[in-house]
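> I'll drop the sequence and a predicted model, then ask my questions.
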Amino acid sequence: MMAASAAQAQSLLRDSSHFQWYVIPLLLLVLYAYGEQAAERRWSVVLAGLAFWLMDWINEIWNGLLFHFSGFAPAWGTPGSSAYVILIGLNIEISFMFAIMGLFAVRLLPRDRSLTLFGINNRWLLACVNSVLCVIVELWLNHIGALTWEWRGWNAGAPLLIWLIGYMPFFVVAYWVHDMASHRRQIAVVASLAGIVAAGLGVFAGGLGWI
């Protein structure tokens, strides 16, 4: 049986009648943020930010598939007000947020990759701490009903998977891409992630209509 929150989110899916003009300045802010990094020739930051953003798309695709095959609910849903719901757990506002968050996450990184804080490599420590902070924000969003969780093991009482799967991979991959010595290798990884996302959306959304 489909959860009520999932049915509500599904009813909003890709309905352009909810468009709001604030989407345009949000898009310009994202373009400005990336443009600023590109102008300073911080290509590692730009590519790491894109990797972070693409990792969220990969999560959103499997979340949509979970809803399709279970017929019950996605791991997370966005049934609330939005200018455009792209996938059942992803709206346009969230997508823009993750695009900016990726830049912010890598700009926090110390220059020294081997620096340890409290005996832990700074990359791993920041990935863990930032993921915890993101989960705290999600707990609040769930509390006010903007983000819904219906599955046992993925909810406010059991946030471990949200931390481990929902956020840690984003930061780990972004930091990994950022620290690569070769721009060519960074581009190859980001292009591979983009290919996975494009294929997933093309097949599961465009072709099969599952998500």
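Looks like it came in fine.
> Only C-alpha atoms from now on, for both contacts and neighbour counts.
OK.
> Go through stretch 166-186 and flag the buried ones.
By 16 or more other C-alpha atoms under 10 Å, the buried positions in stretch 166-186 come out as 166-175, 177-179, 186.
> Likewise for stretch 200-211?
Buried residues in stretch 200-211 (16+ other C-alpha under 10 Å): 200, 201, 204, 205, 210, 211.
> how far away is the first one from residue 64?
In this structure, residue 200 and residue 64 are separated by 11 Å, where distance is defined by C-alpha to C-alpha, to the nearest Å.
> Isn't residue 159 up against residue 135?
Yes. If you go by C-alpha atoms under 8 Å, residue 159 and residue 135 touch, sitting 7.4 Å apart.
> next up, a second structure to put side by side with the first:
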Amino acid sequence: MTDDARAALEQLRDASQFEWYVIPLLLLVLYAYAAEVERRNWDVLFAGLALWGMDWFNEIWNALVFHFSGRAPVWGAQGDTAYQILIGLNIEICFMFAVMGIVAAKFLPPRGTRVLGLPNRPVLIAVNSAAAVGVEIVLNRAGVLTWEWDWWRAGFPFVLFLVGYVPFFLACFVVHDMPRVRTKAVTVGTILGIDALALAVFGTLGWL
């Protein structure tokens, strides 16, 4: 086991680290969603939940990599946190991803708008994913986000781009553009349902 993985494991789900700033952060996240419900802006609401659900999916398989390798997760969350949920996910990161999809969806132009002559959705998926990878590289250099595998690193960012973020924004935008609210709800419910089932099963087995 790497030193960084051991350090993250030591603070995993340690309630003694709780800090009161979690409460106002939670309220801000809830406010962001409540505002969309108030406006009946279901496109943005479900887009935000879709991206958040995709992040949970990634965090779960990352924890499984750590469990089965016994060496390290693909990425690990380091440093001070109010609560370490999974080996690569703390409460602050969780709240960030809960809002990220809402922000990304609000910046979406109409589907027919073209960027440099190209359909805007693929361009924005690429741009948002590249920007997110850039932020991760900064966090890694700061020592708060650790990478232990050669194929997941700043010098070879393509896997981060394709696996780490393209699915997030793809799900976010696809759900946003679905024509029926029922379809959005079923899709997001399926994503979150898979996450919940995985958390329950793998958590019970002690793999997370």
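That came through, no problem. These numbers were taken from a predicted model, which means no experiment stands behind them.
> And the TM-score between these chains?
Here the TM-score for the pair of chains, by TM-score structural alignment, normalised by the length of structure 2, is 0.98; 208 aligned residues with a C-alpha RMSD of 0.7 Å.
> before we move on, back to that, next, format the buried residues of stretch 200-211 of structure 1 as TSV and append secondary structure and distance to residue 68 of structure 1.
Shown next, in TSV, are the buried residues of stretch 200-211 of structure 1 (DSSP: H, G, I helix; E, B strand; the rest coil; distance: C-alpha to C-alpha, whole Å):
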residue	secondary structure	distance to residue 68 of structure 1
200	helix	14
201	helix	14
204	helix	10
205	helix	11
210	coil	6
211	coil	7
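> Which helix or strand contains the residue nearest to the spatial centre of structure 2?
The centroid of structure 2 falls nearest to residue 55 when counting by C-alpha atoms, centre = their mean (3.0 Å). Using DSSP states H and E, the element containing residue 55 of structure 2 is helix 42-69.
> equivalent range in structure 1 for that helix?
Helix 42-69 of structure 2 lines up with residues 43-70 of structure 1 when matched by TM-score structural alignment.
> which of the residues in that stretch are buried?
Per 16+ other C-alpha under 10 Å, stretch 43-70 of structure 1 contains these buried residues: 43-68.
> do the same with stretch 84-99 of structure 2
Under 16+ other C-alpha under 10 Å, the buried positions of stretch 84-99 of structure 2 are 84-92, 94-95, 97-99.
> next structured bit after the host helix or strand of residue 6 of structure 2?
Assessed by DSSP H and E, residue 6 of structure 2 sits inside helix 3-10. Beyond helix 3-10 of structure 2 on the C-terminal side, the first helix or strand identified by DSSP H and E is helix 22-38.
> Average offset of that next one relative to structure 1?
Taken over the aligned residues, the distance from helix 22-38 of structure 2 to structure 1 averages 0.6 Å (mean C-alpha distance after the TM-score superposition for structure 1).
> Which of the residues in that helix are classified as buried?
22, 32, 33, 36.
> roughly how far out does stretch 27-39 of structure 1 sit from the chain middle?
With C-alpha atoms, centre = their mean, to the nearest Å as the basis, stretch 27-39 of structure 1 stands 18 Å off its chain's centre.
> what's the answer for stretch 4-17 of structure 1, then?
Counting by C-alpha atoms, centre = their mean, stretch 4-17 of structure 1 comes out at 19 Å from the chain centroid.
> do stretch 56-66 of structure 2 as well
With C-alpha atoms, centre = their mean, you get 11 Å for stretch 56-66 of structure 2.
> Stretch 91-111 of structure 1 too?
With C-alpha atoms, centre = their mean, you get 9 Å for stretch 91-111 of structure 1.
> One more: stretch 102-122 of structure 1?
20 Å.
> That one: end-to-end distance?
17 Å.
> cool, stretch 11-18 of structure 2 as well?
11 Å.
> what's that stretch in contact with?
81, 82, 83, 84, 85, 86, 87 (C-alpha atoms under 8 Å, 6 or more residues apart in numbering).
> follow-up on the earlier one: quick one: the helix holding residue 55 of structure 2 to chain centroid distance?
Worked out by C-alpha atoms, centre = their mean, helix 42-69 of structure 2 lies 5 Å from the chain centre.
> Quick check: it compared with structure 1, mean distance?
Mean for helix 42-69 of structure 2 is 0.4 Å (mean C-alpha distance after the TM-score superposition for structure 1).
> contacts for stretch 29-39 of structure 2?
Under C-alpha under 8 Å, 6+ apart, the answer for stretch 29-39 of structure 2 is 42, 44, 45, 95, 98, 99, 102.
> higher neighbour count, residue 159 and residue 135 of structure 1?
residue 135 (21 against 17; other C-alpha atoms under 10 Å).
> Once you drop chain neighbours, what's closest to the more buried one?
residue 163 (6.1 Å; C-alpha to C-alpha, 6 or more residues apart in numbering).
> That neighbour contacts residue 132, doesn't it?
Yes. Using C-alpha under 8 Å, residue 163 of structure 1 is in contact with residue 132, at 6.4 Å.
> and the gap between the residue of structure 2 positioned farthest from its centre and residue 129 of structure 2?
Within structure 2, the residue lying farthest from the chain centre (C-alpha atoms, centre = their mean) is residue 117, at 30.0 Å. Residue 117 of structure 2 sits 20 Å away from residue 129 of structure 2, going by C-alpha to C-alpha.
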